[in-house]
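Turn this into a structure:
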Amino acid sequence: PVITDEFPAANYLSQAFKGGSAISDPVRGAGKATFSSTIPLALGKVDDISLKVNFTNSKINETLTISGLSTYLKGVVPYVDTPPIQDGLGPAFLGRATAVGDYNCDGYDDLAVGMPYASLSQFGINTSQAGAVIIYYGGYTAGSKKTLKMSPAPTLDPALPGKDPQILTFPDLSYHAQFGYSLASRGNLNGDKAGDYTCDDLAVGAPGQSSPDGRDTGNVFLFFGTSQVGLKAPATVATFPQNQESCDGREEGATCAAVRLWPNYSLWPSTAWGGSAYVPSYDANGVDSIRWGAAVSFVGDYNADGYEDLAIGAPNASWDGVSATYANDSGWNPNNVGYVAMYFGSPFGLGQAEVKPGQKFRWIKIYPSVVQANMRFGTSISAGDVDGRHRILYGDSSSSQYVGGSDMVIGAP
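Just a heads-up that it's a prediction; the model follows:
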């Protein structure tokens, strides 16, 4: 039968077959048939595919078979599990975000690839859309060329750290954490080097991750590049240090531990609000999913202290700033305005910024200058020195190093 009110789409079940065996997950109603990664189909052109469409209700059970179909399969990494159809996950979205940086400080670029909708069951990850990031290290000698090392298959604990492909994911990621939704690199918060080579850091956005305060705000995970061994991570989300320094920058060659970042307002000085703790606003329905970490970007030295800084987008956040126009309107709280959170680098990993004398902030909010509901300020972030202004000389009078002057471009679609 044809889809009508009498024969609704929900009663149709479609599935692809080859040689009598199912090669895709079943699709209920309208949608795309996703080939299973466990089916040994050769790459390239695949012929003799049939599509079976079954309609069933209390009176009818009919199947239409469309034979002689073909498709073309490109390379698919074999270690990405096809998510179970009952969870409604769809594909893993390998490559939703990518970043390049020198994470093992050897002078060769490395590659980070996010797949935020994957749940890698072979590593004990059973949470829907937990997410993962794959790291491929560069500098591998293949014949007369240097390239990325693509084998063996990525794992949580590579046999050769900083050389073999690596997986970043955690068994206690939240439901729909989407770890790897955004990535940022080419930044070095603690300014460490190995000889002449900078150790780049990696920031990973997980905009669906629950915070320790129980709110589904989103988190960002910061991994510090380390000489020879690359990116190091704890075994679980729960064991990450949170919003704090993670190494002793007074020691030569100190290695910073990975850090979990989330909007913890208790870190803000109460003196900035007359001695009272700051209480953020959420939308009128109490929704706290602000997508904190939907965008991440290293933005250069924003506060001119000689260390690079990190910006994090929260595009679904409600407005809780101060507007002269609506200062006396307690009901004015537009949803999905968004903001950008700024963290500051230091020799200890994370630092603090003294916004006013005696008031040091671990992180600050940057609001849009013009406020509109649903503008989603912070959806994308980029940085550079657009105008060449506001730089200051770093060090004594004999120094030639200028710091600061970084500018940001923030998307509000």
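
contacts and neighbour counts: CA atoms only from here.
Fine.

so which helix or strand takes in Ser185?
strand 182-187 (DSSP states H and E).

neighbours around Ala22, how many?
18 (other CA atoms under 10 Å).

Repeat that for Gly68.
Residues near Gly68, counting by other CA under 10 Å: 11.

separation between it and Tyr394?
To Tyr394, Gly68 is 70 Å away according to CA to CA, to the nearest Å.

returning to what we had before: show me what the next helix or strand after the strand holding Ser185 is packed against.
Counting by DSSP H and E, the next helix or strand C-terminal to strand 182-187 is strand 193-194. If you count contacts as 3 or more CA pairs under 8 Å, 6 or more residues apart in numbering; DSSP states H and E, strand 193-194 packs onto no helix or strand.

Could you say which helix or strand holds Ile66?
strand 61-73.

Contacts for that strand, please.
42-56 (CA atoms under 8 Å, 6 or more residues apart in numbering).

From the residues you listed, list just the buried residues.
Among those, those that count as buried by neighbour count (16 or more other CA atoms under 10 Å) are 49-55.

Just those residues: which are in strands?
Counted as lying in strands by DSSP state E, out of the buried ones among the contacts of strand 61-73, are 49-55.

structure for this one too, so we can compare:
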Amino acid sequence: MTVTTVKPDSAAQAADAVRWALSEGTPLDVAGSGSKRGLGRPIQTAYTLDLSGLSGVVAYEAEELVLTARAGTPMAEILPMLAERRQQLAFEPQDLGPLFGRPEGQGTLGGVVASGLAGPRRISAGSARDHTLGIEGVNGRGDLYKGGGKVVKNVTGYDVPKLMAGSFGTLTVLTELTVKVLPAPEDVRTLLLAGREDAGAVAALTAALQSPYDVSGAAHLPAAVAARSHVRAVAAVGGAVTLVRVEGFGPSVTARVAALKEELGADAVLDRDESLAVWREIKDVAFFCPLPNPPPLTQGRELDSLPRPAGEGWGGGDDSRHSSRHVWKISVQPSEGARVAESIRWALDADLYFDWGGGLIWAAVAPTPDAASAIRGALGTAGHATLVRAPENVRTTTEVFHPLPDPVMALSRRVKESFDPCGILNPGRMYAGV
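This is a model prediction of the structure:
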């Protein structure tokens, strides 16, 4: 199929494009930079609405902790600008481009909000939804409208911005967004616990999260995944690695790390640079990306003298093995995480790791026809699973997003119809007919 790209450079032009599509009865593939095009069900359409031309920061009120930018504004522009003022998007937006074989840094603000994804700090700071204050966009009727505001207290009635987060462009063509920003931590340290098996690691993470020490990251890397880290202190352990992150003002971080190290029996503490590097790997699922040109190692301190692990260098072995695997994001009750992981390993050839204190499992699974049923069968009613990376033919025949109960699906269809009655915006991206 020949695909024609329509690239508006204003919200008015975006509205004109939607009205034209509505008049022609033709669906639109709504996209920003396309960095997450591989996430979701394939869309069969002859027209792509490319929002990358809607770029630029409209207002950055650092003192008010508010940023307004057009939807196509690259995150590679926004994040450094925030860093200059020692601020951040606290939910840690993921850069999944490399997971799909694309260069890093190509995501847009609209794509971040539309996908609703968040990194390790979600357990303490919330998701993209919690940090979205206002939106402007075009619904499926061709109406240009606004929702929300620039401060939380100005949001009245139905909270449309929250609804847009995680809707994957199926409800509205986002043209402008207002998000909350927060101060960046002055310092960060990570406690490292070596050699814990899954259940023991999750128990340690739970203890850390329930402690009074304000933990902002809690992850567990089984041995095969830890070996793929480019942080020397992590890869050099030669076994499983459990990680607990503490952030904040320098003296506070020092005191909390000392207390947690004693309570958890940690084996080492990663410094700031090592911490930033390993949590970026965890956030961006870097362990399951093809790495033809591995980055330089982040030098460790306390564990730098340990033996180098076996495999093809510090990348932990054959990268092609992971580039061909299907990647699943599995949300589960933390208390069930170790059991679910073991069930998946028993049924499938899978590498996996834990984030969110054991409540999130990222799994790279060898392609098999029964992978979806095996993973969702292992979950039972304990959570839900999303197929994040797989070839188009697999995503066409597999429920990419976890099947919804009938009442919830009926509600989703009604919401879709209220915003996009003719079904022209990313039809079927999440569920057939939605």
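
Can you pull the TM-score for these?
Here the TM-score for the pair of chains, by TM-score structural alignment, normalised by the length of structure 1, is 0.29; 211 aligned residues with a CA RMSD of 7.5 Å.

Now do the strand holding Ser185 of structure 1: which elements does it pack against?
Packed next to strand 182-187 of structure 1, using 3+ CA pairs under 8 Å, 6+ apart, are strand 97-101, strand 110-115, strand 201-206, strand 295-298.

and Gln87 of structure 2, how many neighbours does it have?
Neighbours of Gln87 of structure 2 (other CA under 10 Å): 18.

Thought Ala218 was touching Asp355 of structure 2, still the case?
Yes - counting by CA atoms under 8 Å, Asp355 of structure 2 does reach Ala218; the two are 6.1 Å apart.

circling back: quick one: which of the contacts of strand 61-73 of structure 1 is nearest Val220 of structure 1?
Leu43 (36.0 Å; CA to CA).

The helix or strand hosting Leu22 of structure 2: which residues count as buried?
Remark: Leu22 of structure 2 resides in helix 11-24, with elements defined by DSSP H and E. Residues 11-12, 14-19, 21-22 are the ones in helix 11-24 of structure 2 that count as buried (16+ other CA under 10 Å).

so what does it touch, helix or strand wise?
By 3+ CA pairs under 8 Å, 6+ apart, helix 11-24 of structure 2 packs against strand 132-139, strand 144-148, strand 172-180.

how about those strands in TSV, adding mean neighbour count and distance to Asn393 of structure 2?
Listed next are these as TSV, based on neighbours: other CA atoms under 10 Å; distance: least, CA to CA, whole Å:
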stretch	mean neighbour count	distance to Asn393 of structure 2
strand 132-139	25	29
strand 144-148	19	35
strand 172-180	27	26
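
measure Asp29 of structure 2 to Leu133 of structure 2 for me?
25 Å.

One more: Leu205 of structure 2?
Distance from Leu205 of structure 2 to Leu133 of structure 2, by CA to CA: 31 Å.

Kindly report the same for Ala59 of structure 2.
14 Å.

what's the answer for Glu61 of structure 2, then?
Distance from Glu61 of structure 2 to Leu133 of structure 2, by CA to CA: 14 Å.

who touches both of these two?
Joint contacts of Glu61 of structure 2 and Leu133 (CA under 8 Å, 6+ apart) do not exist.

Ala132 of structure 1 reaches Ala97, doesn't it?
No - using CA under 8 Å, Ala132 of structure 1 is not in contact with Ala97, being 11.0 Å away.

between those two, which one's more packed in?
When Ala132 of structure 1 and Ala97 are compared for neighbours, Ala132 comes out ahead with 29 against 20, by other CA under 10 Å.

May I see the buried residues of whichever strand or helix holds that one?
Using DSSP H and E, Ala132 of structure 1 falls within strand 132-136. Within strand 132-136 of structure 1, the residues that count as buried by 16+ other CA under 10 Å are 132-136.

Make JSON lines out of those and add distance to Ala383 of structure 1.
Conversion of the buried residues of strand 132-136 of structure 1 to JSON lines gives the following (distance: CA to CA, whole Å):
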{"residue": "Ala132", "distance to Ala383 of structure 1": "26"}
{"residue": "Val133", "distance to Ala383 of structure 1": "23"}
{"residue": "Ile134", "distance to Ala383 of structure 1": "25"}
{"residue": "Ile135", "distance to Ala383 of structure 1": "24"}
{"residue": "Tyr136", "distance to Ala383 of structure 1": "25"}
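
what's the closest of the residues you listed to Ala206 of structure 1?
Ala132 (9.7 Å).

close enough to count as contact, Ala199 of structure 2 and Ala338?
Yes - if you go by CA under 8 Å, Ala199 of structure 2 and Ala338 touch, sitting 5.3 Å apart.

re earlier: between the strand holding Ala132 of structure 1 and strand 201-206, how big is the angle?
160 degrees (axes from the mean of the first three to the mean of the last three CA atoms, to 10 degrees).

other SSEs contacting strand 132-136 of structure 1?
The contact analysis (3+ CA pairs under 8 Å, 6+ apart) places strand 132-136 of structure 1 against strand 110-115, strand 166-168.
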